[in-house]
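# model the following, please.
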Amino acid sequence: MPTRLTTVTTWVAALATILTPLPAQAAAPPAHPASNERGWVTSTLRHMSLEQKVGQLFATYVYGGDATEPTAADRAANRAAFGVETPAEVIDRYQLGGVCYFSWSHNLDSPRQIATLSNGLQRAALGDGAKGRVPLLISTDQEQGTVLRMPSPAAQFPGAMALGAARSPRAARTAAEVTGRELSAVGIRQPYAPIADVNVNPGNPVIGVRSFGADPTLVADLTAAQVDGFQGRARVTAVAKHFPGHGDTATDSHTGLPVINHSRAEWDRIDAPPFRRAIQAGVESIMTAHIVVPALDPSGDPATLSPTILTGVLRGELGFRGVIVTDALNMAGVRAKYGDERVPVLALKAGADQLLMPPDLALARAAVLRAVASGELTERRIDESVRRILGVKYRQGLARSPLVDVEQAVRTVGAPEHLAAVTRVTDPTLTAVRNDAGLLPLPRADRSVLVTGWDSAAFAPVATVADGFTARDARATARPATLPSDAVIAATAAQAAEHDLTVVLVNKAWDTTVTDPRATQQRLVAALLATGRPVVVVAVRDPYDIAYLPGLSSYLATYSYTRAAMDALVRALHGELSPSGRLPVTIPTADGTGTVLYPYGHGLSW
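A predicted model of the protein is given here:
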């Protein structure tokens, strides 16, 4: 796992330096003369058929952990989705330009397996070396925090809002550089990060802690820092998302079509600054949002399909010259107004370059080819996008070295210096919001402690916190209670009444609009407080939960539930780490009046 308990002296020393430079594992990427890039791109494009060019525009998932020998279940899944059985055959049939890895498609298991899969897919893309064959751009959603794909032993950093609480561009850059190094080592060159959305809506169901915060300047600073971290020594393509800004919505674009009602002046002041800074920092790719912004385009079309927004604003006004990648085309937000056959054509007409995960790849590819044949799209327009995509691949070195060293990947992912960086970055993010009774910090003592509340099978935060108490002389009991029933709530409260202290973890307890009955978390906390025993409440995701949990006296926000975040929490509860994070958002009251409960920048220390 990413971190282990260590001595107080070591942590103090680490905090004193906060972020020491990473050991130089590799020299800075060599500069590629623009003439060399132009020559390779022009030559490659000249030898590509129209079908190969159109294939370069698409990136999608494939099922299986091996390019040529997937499991029987994955063969069946590929056959149902793509008409062929193996990932290599999917690449070859559709002449894909990119692949996106997911755990649910069984692409991500261990560094050795991932690196081997990447090499297998690259060999499939290159085929027999015939002209016109091009390496893949392999991607994944590695935002860190609550959205990460690489499993342990990979470095698992806190997410964007945690970094916002630390207020450190240097920490944000370090997190991106280490993440990028590990991704690159296994052949993944396009992390869909950083998030450039400014989360000014506490009820945002899709962004939330994925954003650096509610202040445009803070978000812009940390976005630019992460662009530099990804694209510097790590040499992977940063993807700033989701343009033109997904931070002020109460609708999830996965399930609906959000409308952002900012005026043009508000968009310029709130949403635009992080994207402007990302472009100034040289970001190579920007992802679109499936949102309607009437102030930018009154047509009602989502930004992904809007020439006014993508070509007019992003390319024209902001001067972006890199690759525009759509958010996933299987999301409801982009499918609400037009059929699946029209969406990829309209996205290209709007100015997009890379078409991510259409719901029917064969249909989408055929639609683009028909649009070229009919004259709705020109081959020159296709060439514009392919040139941009090829340019990214050349600058990453894929033209010369598309394969990775599998043994080096094993050594790089989860390297000791990377895990040490996780701790240094995570510690300053912890935010103490309330400590009214002065309960914290706790002394090491022979006490009985119940740790309960929201849990995750992948990270086991309840057990991690309980183990931390046990290591400090307490008698700790771990009792996960994720979205508990009334019977579980009653039993947990009865158990808490027999303990000296209860620590309860909550995750998005404010959101009672989703299918899961998250309001049960609110009832669990109320029942624990009613015991009269000391209770410490910890938000392991959205800091906004405190507005929906009346009566508590001790509350901390970790913004994520990684092992490193839980380790920092235990040390802070015992006074071994002084909380230094400050809220990167404003927490309003729960009544909808907009009254401020805790202001931006609030944070306690001890």
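# only C-alpha atoms for contact and neighbour calcs from this point on.
OK.
# tell me where the stretch 51-200 of the chain has strands.
Secondary structure of the stretch 51-200 of the chain by DSSP state E, counting those that start in this stretch: the strands cover 58-60, 98-101, 137-140, 190-191.
# who are the packing partners of the third one?
Contacts defined by 3 or more C-alpha pairs under 8 Å, 6 or more residues apart in numbering; DSSP states H and E place strand 137-140 against strand 98-101, strand 190-191.
# rerun that using 10 Å as the cut-off
Helices and strands touching strand 137-140, by 3 or more C-alpha pairs under 10 Å, 6 or more residues apart in numbering; DSSP states H and E, are strand 58-60, strand 98-101, helix 111-126, helix 169-185, strand 190-191, helix 379-395.
# before we compare anything, build this one as well:
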Amino acid sequence: MSRIPTSTTPDGFGYRDLNGNGVLDPYEDTRLGPEERTEDLLGRLGLDEKIGLLFHTVIESGPGGTVLEGPGAISKSGTPHVVVGSRVNHFNVHALGSAREAARWQNAVQELAETTPHGIPVTISTDPRHGFSENAGASFAAGYFSQWPEPLGIAALGDLEVLRGYAEAVRSEYVAVGIRAALHPTLDLASEPRWARQMHTFGADPQLVTEFGVEFLRGLQGERLGPASVAGTAKHFPGGGPQADGEDAHFPYGREQVYPGGRFAEHLAPFRAAVAAGTAAIMPYYGMPVGLDLDGETVPEVGFGFNERIVTGLLREELGYDGVVLTDWELVNDNHVGDQVLPARAWGVEHLDPAGRMELLLAAGCDQFGGEECVEVLAGLVRSGRVSEERIDASARRLLLVKMRLGLFDDPFVDEDAAERTVGRAEVVAAGLDAQAASVTVLADEGGLLPLSGADRRVYVEGMSREAAEALGTVVDRPEDADLAVVRLAAPHEPRSDLFLEAWFHQGSLDFPPGLPVRLARLREHCPLVVDVTLDRPAVLGPVLDAADVVVASFGSGGPALARALQGEARGRLPFDLPRSMADVRAHHPDQPGFDDPLLPRGHGIPLGVGAGRS
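Predicted coordinates:
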């Protein structure tokens, strides 16, 4: 693996000679503290190396865990170009192969990094990848990793022990393959029911989001960052939930973030706690605050990453945060994906050129540019005197310190055999399946049909595999021949376009198509009907509740887990309110967590075996 042999001092101390000068330099000396080592290294770096630290872009794994020499499906450049040519060493990875292949690829990238002048190791990051949703702008399905409910499902359980097991699974599996930074947890409040990013939040309760967010961070990082840690990124500061009309700020039509209910403090609360808990990084949201006043001062209407009042005034000065501030993706340049061009998310500063946007991000207090690799733009800003080298040093110091604390300078490599043993261990997979089943939430059970006992019944299913349904009985092909029908539905949304990212985001109306309740009622004429709705965001469920005998909600549960849930394991509670109608949704303040008169309130969930309807 490593191309750098261990050298030995005359008194017998072994070290990695990262810069190849034959001398034990302080930054190579494991006996010194991370702050002292960081300061020594910073003084040795050339400007190009410092600049490279300030970029965090996407690279991809090649076939079989090889290094991709050229651009990939999403990555803009080949890995050697960005690591060696541009001196970049923070990377978000998308698709990964098996655990062994992921470890092999990580090691190959670290070997490449060893050829740079000071051997600065690479930090590999990822969006969440232990659930069911596959969205290249937000998360990845579990694949070879253990599969758990989405964070919304963890919140539905409300069980700190389950949360701790989930966090440990994430940490241990990430570390095994060399992923040392998580672009999560998402600490946004799910306050706007139409917003597309709720599945990865811990729901709408500010207290629970705060408690679970901090506990998850501790599970990733430990009490302090070390060689067994994953550096967490709390996002999206200062709270990404209150989007105008529920539209997502990835897109120009969703750039406005509004606070008509005056609830800004509730959205900020989880981030206050994350700062106190020592989160390694914080990511401001794309959103542009509109009509937001803080301490009698109107906040500039520019995206949060560009917003000095928010990043420096609120985060750095008021909250006392001195960790890494990583921008969300592609705030500087337009993003070219195939033949599509997606505009830079420079909301409120669209008129600035890339150099002007970058200058403003640094002036606001950000340290690192997400999704960018244009090192030449920053070099030009320094050469022209628009950005000082001292300003670059301030961010480079923070970024190097995280690498030092993670132990990457001492040993960035992982063991392929250990990775294969660790990722997807049977007991962890079983724990994830248990959590999937338990997180299912019974919303209505009019006749006390649940829990289902035995398997002496004929079952008709939709949206569920035949194999999974066989746990409930003999599967038949027609509802006319069934004793029970089980139908799985996705929460409603309005498809927008085939644009990259936009096609994957569920936005718009929460109403089901008007014909759905009619079709469900016809199924119910033949046999009792159980409906499961995967709630990646709330839905207007009244018509479905009227059309079914049993309605349950799931938040990332496979077919086998749903079968177990219906047989008695479901114990979830709603992590957000369900609205009565779209009229109520439109009248609702986007920053208000919950409704004054919901159809079903947050915390609702029926104990199995107790017949109950809806209020």
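# okay if I get the helices and strands packed on strand 137-140 of the first structure as TSV plus mean neighbour count and distance to Leu222 of the first structure?
Shown next, in TSV, are those (neighbours: other C-alpha atoms under 10 Å; distance: least, C-alpha to C-alpha, whole Å):
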stretch	mean neighbour count	distance to Leu222 of the first structure
strand 58-60	24	27
strand 98-101	24	25
helix 111-126	23	28
helix 169-185	26	5
strand 190-191	27	16
helix 379-395	20	23
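# dump these into CSV; add distance to Leu419 of the first structure as well.
What follows is those, written out as CSV (distance: least, C-alpha to C-alpha, whole Å):
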stretch, distance to Leu419 of the first structure
strand 58-60, 31
strand 98-101, 23
helix 111-126, 15
helix 169-185, 9
strand 190-191, 19
helix 379-395, 28
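# contacts only, for the nearest residue to Pro579 of the first structure once chain neighbours are set aside.
Nearest residue to Pro579 of the first structure in three dimensions, chain neighbours excluded: Ser605, at 5.0 Å (C-alpha to C-alpha, 6 or more residues apart in numbering). Taking C-alpha atoms under 10 Å, 6 or more residues apart in numbering as the criterion, Ser605 of the first structure is in contact with 431-433, 435, 440-441, 572, 575, 577-582.
# relative to Ile587 of the first structure, how far out is Ser605 of the first structure?
19 Å (C-alpha to C-alpha, to the nearest Å).
# same check on Leu439 of the first structure?
23 Å.
# who's more crowded, the two?
Legend: neighbour count by other C-alpha atoms under 10 Å for Leu439 of the first structure and Ile587, higher for Ile587 (22 against 14).
# before we move on, the earlier item: in helices, which of the contacts of Ser605 of the first structure fall?
Ala572 (DSSP state H).
# where along the stretch 151-300 of the first structure do the helices fall?
160-166, 169-185, 216-231, 264-266, 272-280 (DSSP state H, counting those that start in this stretch).
# so which of those comes closest to Val538 of the first structure?
Nearest to Val538 of the first structure, of all the helices of the stretch 151-300 of the first structure, is helix 160-166, at 13.9 Å by C-alpha to C-alpha.
# what does that closest one correspond to over in the second structure?
Mapping helix 160-166 of the first structure onto the second structure (TM-score structural alignment) gives residues 151-157.
# and that stretch, how far from the first structure on average?
Here the mean offset of stretch 151-157 of the second structure against the first structure after fitting is 1.1 Å, by mean C-alpha distance after the TM-score superposition for the first structure.
# before we move on, back to that, can I get the helices of the stretch 151-300 of the first structure in a markdown table with distance to Arg518 of the first structure?
Listed next are the helices of the stretch 151-300 of the first structure as a markdown table, based on distance: least, C-alpha to C-alpha, whole Å:
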| stretch | distance to Arg518 of the first structure |
| --- | --- |
| helix 160-166 | 21 |
| helix 169-185 | 31 |
| helix 216-231 | 29 |
| helix 264-266 | 33 |
| helix 272-280 | 32 |
